[in-house]
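Participant: Predicted structure and sequence below. I'll ask about it afterward.
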Amino acid sequence: MIEVIMLFDGLSSPVKNVTERTSNPFGLRPPFDRTGPDERTAVFGYGDANADFYLIGDHPGVHGGTSTGVPFTGTESGDAIQDIAREVGFASGPEDRPDLENLFCSYIHMCCLPAGETPSEEDYADLERYFDAELRAINAHILLPVGERATDHVLREYTTQRDRLDLDMARLHAREIRGRGFLVVPIREPTEWEDTDREAIVARLEEILGRDYRQTKGVATTVG
């Protein structure tokens, strides 16, 4: 077992990366709760804590998990992304709690909100340090942001490319973008996919998996 000890801003004590844990492996706690007493507070990061691929969604209201506690479950968009993960070999087992290998999933806004509500800019800002801490603890090589909000955040925070790129998800979809220590491959919101979008992201992931992608991190550090 590999153990990594980190201090997270806003937490009172060190937390451990216990790799056997698939859900919330670092014991993060959301800073606020606006849901009812019998409703889920948050959809925490989930998957292989030693993964090289990191799938990044928006919030539970868009990409799912309010009923299962697992990102990318229970919504049209979430199910489409999970289907891709299964096709390229990242996911197996039950749909509501899949077994993930070499893939970790989380949201830039992990907290659940009452039905019909969406996070405010302040809400996103409140949770940014939690998302960033978990992403850096996982230490993945390939970042896969899903949708415009997640892609915008990842390009701004983890690459030097945002000012050079239009946030046109149809053009960014399945494209490789060098970042500061990462390779970023944006994924267009599945509800907006057109004829070849699904095939394009499957082909891109299979191509990356077929090469020595673990060298990406060093290359991206010098190029991004």
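Facilitator: Thanks, I have it. Numbers count the residues shown, from 1 in each chain.
Participant: going forward, measure contacts and count neighbours with C-alpha atoms only.
Facilitator: Will do.
Participant: Tell me who's in contact with the residue most central in space within the chain.
Facilitator: Per CA atoms, centre = their mean, the C-alpha nearest to the average position across the chain is that of residue 56, at 1.8 Å. For residue 56, the contacting residues are 105-108, 143-146, 150, by CA atoms under 8 Å, 6 or more residues apart in numbering.
Participant: If we use 7 Å, what do you get?
Facilitator: 105-108, 144-146, 150 (CA atoms under 7 Å, 6 or more residues apart in numbering).
Participant: Looking at the residues you listed, which one is closest to residue 28?
Facilitator: Nearest to residue 28 out of the contacts of residue 56 is residue 106 (CA to CA; 12.0 Å).
Participant: Tell me how many other residues crowd the nearest residue to the closest one once chain neighbours are set aside.
Facilitator: Spatially, and ignoring its direct neighbours in sequence, residue 106 is nearest to residue 45 (4.2 Å; CA to CA, 6 or more residues apart in numbering). Residue 45 has 28 neighbours, counted by other CA atoms under 10 Å.
Participant: Second structure follows, compare the two:
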Amino acid sequence: MKNVTERTSNPFGLRPPFDRSDPGDRTAVFGYGDANADFHVVGDFPGVHGGETTGVPFTETEDGVAIQEVLRETGFASGPRDEPVLENCFCSYVHMCSLPDGQAPTEADYADLERFFDAELRAINAHILLPVGARATDHVLREYTTQRHRFELDMASLHARDVRGRGFMVVPIQEPVEWVDGDREAIVSKLEAILTSDYRQTKGVATTVG
């Protein structure tokens, strides 16, 4: 059993390269949860998936709260909504820094933070990557699988499917605000199925698509 660290927030002491946050907002929403986890939920940035005030990924916003509720239903999360206790699950963003006035990151902003995200993802070394939304899914499929060229970035089609990665199983999640009937149940069922399988054998083993 690996034991990376017992720290819950920013377990590796990352220091973002800039602070452009609004007054009262956190400089960054750092990775949060069980750093020894087998499941890593990857969001986009704080403005869409939440945490600018709480400092915790997948809080505050509609999308963030919906993802957290899925984690609660599948047994990964418990405790307070703004500071959940995560077990066997780690959450982080491709772009961790808060930006002013509801701004979205530019391509240069994403590039500035890519090395921080990559270092943390590899340190966590989870078995299952769960990117939420098109940006996170595109990044994870490009950087951690050889499969990106096989897919249109159609999140409705990719939602709750498993994709072969380079040592990971990737299960994309469509943005909750875009879910239609059955989408919530689909990702809950997929996670429950993975949990009851010998998912630790996915490391370095080809998984299926569909």
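Facilitator: That came in fine, so what should we check first? Since the structure is predicted, the reported quantities are computational estimates derived from the model, not experimental observations.
Participant: TM value for the aligned chains?
Facilitator: Once the chains are overlaid, their TM-score stands at 0.96 when taken by TM-score structural alignment, normalised by the length of structure 2; 208 aligned residues with a CA RMSD of 1.6 Å.
Participant: follow-up on the earlier one: mark which of the contacts of residue 56 of structure 1 are part of helices, please.
Facilitator: In this view, those that belong to helices under DSSP state H are residue 150.
Participant: what's the helix or strand for the counterpart of residue 184 of structure 2 in structure 1?
Facilitator: Per TM-score structural alignment, the equivalent position to residue 184 of structure 2 in structure 1 is residue 198. Of the helices and strands defined by DSSP states H and E, residue 198 of structure 1 is found in helix 197-209.
Participant: tell me which element residue 72 of structure 2 falls in.
Facilitator: Using DSSP H and E, residue 72 of structure 2 falls within helix 62-73.
Participant: just to revisit the earlier point, and the residue nearest to the centre of structure 1, that one's in a helix?
Facilitator: No: using DSSP: H, G, I helix; E, B strand; the rest coil, the assignment for residue 56 of structure 1 is strand, not a helix.
Participant: show me the contacts for residue 164 of structure 1.
Facilitator: With contact set as CA under 7 Å, 6+ apart, residue 164 of structure 1 has no partners.
Participant: which residue in structure 2 lines up with it?
Facilitator: In structure 2, residue 164 of structure 1 lands on residue 150 (TM-score structural alignment).
Participant: Next, count neighbours for the match of residue 184 of structure 2.
Facilitator: Other residues close to residue 198 of structure 1 by other CA under 10 Å number 19.
Participant: Quickly note the distance from residue 109 of structure 1 to residue 19 of structure 1.
Facilitator: Using CA to CA, to the nearest Å, we find residue 109 of structure 1 at a distance of 23 Å from residue 19 of structure 1.
Participant: just the strands in structure 2 please.
Facilitator: 32-33, 39-43, 77-78, 85-86, 89-93, 128-131, 163-164, 169-170 (DSSP state E).
Participant: quick one, what contacts the corresponding residue of structure 1 for residue 130 of structure 2?
Facilitator: Aligned by TM-score structural alignment, residue 130 of structure 2 pairs with residue 144 of structure 1. Residues near residue 144 of structure 1 by CA under 7 Å, 6+ apart: 54-56, 184-187.
Participant: Could you do residue 168 of structure 2 as well?
Facilitator: With contact set as CA under 7 Å, 6+ apart, residue 168 of structure 2 has these partners: 127-129, 202-204.
Participant: Repeat that for residue 55 of structure 1.
Facilitator: Per CA under 7 Å, 6+ apart, neighbours of residue 55 of structure 1: 104-106, 143-145.
Participant: Other residues contacting the longest helix anywhere in structure 1?
Facilitator: Secondary structure assigned by DSSP H gives helix 121-138 as the longest helix of structure 1. With CA under 7 Å, 6+ apart as the test, helix 121-138 of structure 1 has contacts from 8, 49-51, 108-109.
Participant: run the last query once more with 6 Å
Facilitator: For helix 121-138 of structure 1, contacts defined as CA atoms under 6 Å, 6 or more residues apart in numbering pick out 49, 108-109.
Participant: sorry, back to before: out of the contacts of residue 144 of structure 1, flag the one nearest to residue 93 of structure 1.
Facilitator: residue 55 (18.1 Å).
Participant: In structure 2, what sits opposite the closest one in the alignment?
Facilitator: Per TM-score structural alignment, residue 55 of structure 1 is aligned with residue 41.
Participant: how much space between that match and residue 25 of structure 2?
Facilitator: 22 Å.
Participant: With residue 156 of structure 2 instead?
Facilitator: With CA to CA as the criterion, residue 156 of structure 2 and residue 25 of structure 2 are 32 Å apart.
Participant: Check residue 110 of structure 2 too.
Facilitator: Counting by CA to CA - residue 110 of structure 2 and residue 25 of structure 2 are separated by 19 Å.
Participant: burial measure for the counterpart of residue 134 of structure 1 in structure 2, as a count.
Facilitator: In structure 2, the residue matched to residue 134 of structure 1 (TM-score structural alignment) is residue 120. Residues lying near residue 120 of structure 2 (other CA under 10 Å) number 18.
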